[in-house]
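1. Predicted model and sequence follow; I will ask about them next.
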Amino acid sequence: MMKLHWSPRSPFVRKVMIVLEETGLTEQLEQVRSVVAMPLPPNEAVMADNPLGKIPTLVTEEGKALFDSRVICEYLDLRAGTGLFPADPTARVDQLTWQALGDGLTDILLLWRTELTRETGPWEAVTEGWLAKVRASMARLESEVPDLRASGFGIGLVAVICALGQLDFRWPDCGWRDHFPALAAWEAEMAARASVSANPVVNDQGEGENEITLGRLAF
């Protein structure tokens, strides 16, 4: 049985869980709740499998540790032959580009939240730059909704879904749907897909943990 270092709050773990659902491999997996965070000491159990100390980390039946989410998702797709990473060069590049955009947007949101929890306060020049990049990323996705709709369900769409889920989880009052209506309509359709709805972001650390003033994320 495979082992996954897992958290219900991690957008990158969610990405892997959606792919597991799509590939039909969920039943072949043991989920190990693993707490990791930039301000915390490294999790020794995770470090034993991944020297970077990050999740998700997947350990195969043969004992081979795979990381990060991009490698894990491609491994699962190759194993199941699902086609989330298309063989056609044009379709593949499209999916990989959307994956890069979705993962990059998620990275910014995670780093931004960590920056805002610093005791000395956030570095405004950095957060202002992140704000500009988040706005630009969302505008790009809004313009590409017709292409997202026309493509088959692939890894790029999974990454974008998880980025938008992270936006909702950490900035629930940012109102992005009012500013990007085509993207909002597409996201609602994707949210109804079985693999997505079965793997929501869940805060299992208590109600107060998520209540952090997250600055000026306004569109």
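-> Yep, it's here. As the structure is a computational prediction, the values presented were derived from the model and not from experiment.
2. from here on, contacts and neighbour counts on C-alpha atoms
-> Fine.
3. buried ones in the helix ranked longest in the chain?
-> Assignment by DSSP state H gives helix 89-116 as the longest helix of the chain. Of the residues in helix 89-116, 92, 94-96, 98-106, 108-110, 112-113, 115-116 count as buried by neighbour count, 16 or more other Cα atoms under 10 Å.
4. ditto for stretch 21-32
-> Buried, per 16+ other Cα under 10 Å, within stretch 21-32: 21, 22, 23, 25, 29.
5. do stretch 148-158 as well
-> 148, 153, 154, 155, 156, 157, 158.
6. Which residue is the nearest non-sequential neighbour of the fourth one?
-> In other words, residue 155. Distance criterion Cα to Cα, 6 or more residues apart in numbering; nearest residue to residue 155, sequence neighbours excluded, is residue 84 at 5.3 Å.
7. residue contacts, the one you found?
-> Applying Cα atoms under 8 Å, 6 or more residues apart in numbering, we find residue 84 in contact with 77, 153, 154, 155.
8. Quick check: it is in a strand.
-> No. Using DSSP: H, G, I helix; E, B strand; the rest coil, the assignment for residue 84 is coil, not a strand.
9. For this structure, just list every one of the helices.
-> With DSSP H as the criterion, the chain has helices spanning 11-23, 44-47, 69-80, 89-116, 124-143, 145-150, 155-170, 176-179, 181-191, 194-197.
10. With distance to residue 129 added, can I get the buried residues of stretch 21-32 in CSV?
-> As requested, these are arranged in CSV below (distance: Cα to Cα, whole Å):
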residue, distance to residue 129
21, 36
22, 36
23, 37
25, 39
29, 39
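11. which one of those residues is nearest residue 198?
-> Checking the buried residues of stretch 21-32 against residue 198 with Cα to Cα, the nearest one is residue 21 at 8.3 Å.
12. putting a second one here so we can go through both:
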Amino acid sequence: MQLFHSPTSPFVRKVMVVLHETGQLPAVELLPASGHPLASQNMPTAHNPLGKVPTLLRDDGPAIYDSRVICRFLDARADGTLYPEAGIWESLTLEATADGIMDAAVLMMYEIRCRPEEMRVEDWGEAQWQKIVRALDALETHWMDHLATARLDIGQIATGCALAYLDFRLGNRDWRGDRPALAGWCAEFTQRPSMQATIPVG
């Protein structure tokens, strides 16, 4: 298999963590891909019409894309346990919440990187941050029992990658603030070998 890969993408990192956790990293060749909507020449548009990473080329079928699809495929391929039948809707909803944090944070970065300063819309960027704030509050208020369970699932992986991306790209924003439980969980989760092995650089 081949994975179109950018080390700074939180969605790629989620896939990489799953590869580590399921022992499948040796089965995948990493293909560098980087860009954004205004510079897609180095993105896998021939395999993914959306021109996004991650995109996975399989040995026995067409390319698949979107980190949620790839992660579920990899877990099934390894007969893994990241999508437990008991509590599956909670795991998937937590993953969707974390992916929403990543989406909003990436859009904030695009606003900075893709638009000239005189064309940036501050209110739009703040609206994205407010999505993140609401999601973080929900994690602190409603999801700590799920996050703190000893059984690893895709919701925990996605949340760990989302929080780490905030530190990586939006470190000037204090997301921990009044969220001590979430901050404590993140500090512990990011010590997992799979998270340490996928720390972004750049």
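-> Nice, I can see it. The shown structure was predicted, so the numbers you read here are calculated from the model rather than taken from an experiment.
13. thinking again about what came up before, what helices and strands are in contact with the longest helix of structure 1?
-> helix 124-143, helix 155-170 (3 or more Cα pairs under 8 Å, 6 or more residues apart in numbering; DSSP states H and E).
14. Just say which of the ones you listed is most tucked in.
-> helix 155-170 (a mean of 23; mean count of other Cα atoms under 10 Å).
15. just checking, what packs against that helix?
-> helix 11-23, helix 89-116.
16. Buried residues, the first one. List them.
-> In this case it means helix 11-23 of structure 1. 11-23.
17. Which two of those have the greatest separation?
-> 11 and 23 (18.4 Å).
18. In a markdown table, list the helices of structure 1 along with distance to residue 53 of structure 1.
-> Output for the helices of structure 1, formatted as a markdown table (distance: least, Cα to Cα, whole Å):
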| stretch | distance to residue 53 of structure 1 |
| --- | --- |
| helix 11-23 | 14 |
| helix 44-47 | 5 |
| helix 69-80 | 13 |
| helix 89-116 | 16 |
| helix 124-143 | 25 |
| helix 145-150 | 33 |
| helix 155-170 | 21 |
| helix 176-179 | 32 |
| helix 181-191 | 30 |
| helix 194-197 | 26 |
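19. which one of those lies closest to residue 62 of structure 1?
-> Across the helices of structure 1, closest to residue 62 of structure 1 is helix 69-80 (Cα to Cα), at 13.5 Å.
20. After superposing, tell me the mean distance of that closest one to structure 2.
-> For helix 69-80 of structure 1, the mean distance to aligned residues of structure 2 following superposition is 0.4 Å (mean Cα distance after the TM-score superposition for structure 1).
21. residues in structure 2 matched by that helix, start to end?
-> Using TM-score structural alignment, the residues of structure 2 aligned to helix 69-80 of structure 1 are 67-78.
22. residues contacting the residue in structure 1 sticking out farthest from the centre?
-> Here structure 1 reaches farthest from its C-alpha mean at residue 120, the gap being 28.1 Å by Cα atoms, centre = their mean. Under the criterion of Cα under 8 Å, 6+ apart, residue 120 of structure 1 has no neighbours.
23. do residue 46 of structure 2 as well
-> Applying Cα under 8 Å, 6+ apart, no residues contact residue 46 of structure 2.
24. That one maps to what in structure 1?
-> Residue 46 of structure 2 maps onto residue 48 in structure 1, by TM-score structural alignment.
25. Residue 94 of structure 2 now?
-> Match for residue 94 of structure 2 (TM-score structural alignment): residue 98.
26. For its match, which non-adjacent residue is spatially closest?
-> residue 156 (4.4 Å).
27. is it true that the one you found touches residue 103?
-> No. Judged on Cα atoms under 8 Å, residue 156 of structure 1 makes no contact with residue 103 at a distance of 9.0 Å.
28. if I look at the closest residue to residue 190 of structure 1 other than its chain neighbours, how far off is residue 161 of structure 1?
-> Nearest residue to residue 190 of structure 1, sequence neighbours excluded (Cα to Cα, 6+ apart): residue 196, at 7.0 Å. Counting by Cα to Cα, to the nearest Å, the separation of residue 196 of structure 1 from residue 161 of structure 1 is 8 Å.
29. Quickly list what's touching both of the two.
-> residue 190.
30. chain center to the match of helix 69-80 of structure 1, what's the gap?
-> Mean-position distance between stretch 67-78 of structure 2 and its chain equals 14 Å (Cα atoms, centre = their mean, to the nearest Å).
31. Ok, stretch 29-42 of structure 2 next?
-> 17 Å.
32. And stretch 23-37 of structure 1, by the same measure?
-> The chain centroid and the centroid of stretch 23-37 of structure 1 are separated by 15 Å, computed with Cα atoms, centre = their mean.
33. For that stretch, which outside residues touch it?
-> Under Cα under 8 Å, 6+ apart, the answer for stretch 23-37 of structure 1 is 1-7, 17, 20, 42-43, 45-46, 53-55, 76-77, 80-82.
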